[in-house]
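S.K.: I'd like to go over a predicted model; first the sequence, then the structure.
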Amino acid sequence: MLGSFGNEQITGKPTDGDIREGKKTCLLIDALSKLDPNDAQRVKNLIGNPYITKEAVKEVKGLFLKSKSVQSCKKLANKYYEMAETNLNNLKPHVNQSEFEFFKSLLNFVLKREY
């Protein structure tokens, strides 16, 4: 999601990169499955174009929002976080505390990162 809705000054990356490159992100896959056929086709026609205009990027982002894909992808990320946390907690008796804390920190970083 950072590749489309992140803060460019924090990430150091433009927020149109994933759209320009046509990356098969969670946002894209989810949006295409939820949008009506005309909107889905519009997204397909726009993504992957290295010369896409700022207006067209804004349109794609608007369709991502319309489809509620941002919320769906955040929900999916949280689901995977909870699964990973459960598995990590199951490993706690088998690893030393510093290893456990390292992986716990890594898990939190991945979910909450802004860059």
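M.R.: Right, received. Where do you want to start?
S.K.: contacts, neighbours, all on C-alpha from now
M.R.: Fine.
S.K.: Heading C-terminal from the longest helix anywhere in the chain, find the next helix or strand.
M.R.: Ordering each helix of the chain by length in residues (DSSP state H) puts helix 69-91 first. Note on helix 69-91: by DSSP states H and E, the next helix or strand toward the C-terminus is helix 97-112.
S.K.: hold the first one in mind and look at this next one:
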Amino acid sequence: IGTFGDEKLTGKPTDGDIREGKKTCLLIEAYDKLNEEKKNRLTQLIEKSEMTEMDVQKVKELFIEADVSNSGRNLAQTYYKEAKGSLDKLGSVINQSEMEFFEDLLNFVLTRRF
């Protein structure tokens, strides 16, 4: 959400996760997809204590090259399906307004703009 999102919509800088070296789904999947040379370059960049704007841009370029920009969205869809299945199983023990609340929450999380 943060790396390729809109700062105005998310309320957080788009480079925050990269600068902090967070182990996001983008980073993990990029490591799975990149060749050794590019993995090493990504590691060098992510482990820097002070990243420049150019460093951040290079990390984003490696993410794009690894084709991971939709990883977060794909993961959200997977979790949505699992949560929806679990919610459907609760249909006999929760009332309709509770069901609607959780369905609305699931839909918000899946469709929110970033």
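M.R.: It's in. Note that this is a predicted model, so its numbers are computed, not measured.
S.K.: where does the TM-score land?
M.R.: TM-score for the superposed chains, counting by TM-score structural alignment, normalised by the length of the second structure: 0.90, backed by 114 aligned residues with a CA RMSD of 1.5 Å.
S.K.: Which strands and helices lie in contact with the longest helix of the first structure?
M.R.: Secondary-structure packing of helix 69-91 of the first structure (3 or more CA pairs under 8 Å, 6 or more residues apart in numbering; DSSP states H and E): helix 26-34, helix 97-112.
S.K.: Near Thr3 of the second structure, how many other residues are there?
M.R.: By the criterion of other CA atoms under 10 Å, Thr3 of the second structure has 21 neighbours.
S.K.: Ala77 of the first structure too?
M.R.: So Ala77 of the first structure, with other CA under 10 Å, has 16 neighbours.
S.K.: Could you do Ile47 of the first structure as well?
M.R.: 22.
S.K.: ditto for Lys34 of the first structure
M.R.: If we define neighbours as other CA under 10 Å, then Lys34 of the first structure has 15 of them.
S.K.: Can you tell me which of the helices and strands packed on helix 69-91 of the first structure is most buried?
M.R.: helix 26-34 (a mean of 19; mean count of other CA atoms under 10 Å).
S.K.: Output the contacting helices and strands for the helix or strand following it.
M.R.: Tracing the chain C-terminally past helix 26-34 of the first structure and defining elements by DSSP H and E, one meets helix 37-46 next. Under the contact criterion of 3+ CA pairs under 8 Å, 6+ apart, helix 37-46 of the first structure touches helix 26-34, helix 54-66.
S.K.: how about the ones you listed, which one is nearest Cys73 of the first structure?
M.R.: Nearest to Cys73 of the first structure among these is helix 26-34; the distance by CA to CA comes to 6.1 Å.
S.K.: what's the average distance of the closest one to the second structure?
M.R.: Compared with the second structure after the fit, helix 26-34 of the first structure shows a mean deviation of 0.6 Å (mean CA distance after the TM-score superposition for the first structure).
S.K.: what packs against that helix?
M.R.: Checking 3+ CA pairs under 8 Å, 6+ apart, helix 26-34 of the first structure ends up next to helix 37-46, helix 54-66, helix 69-91.
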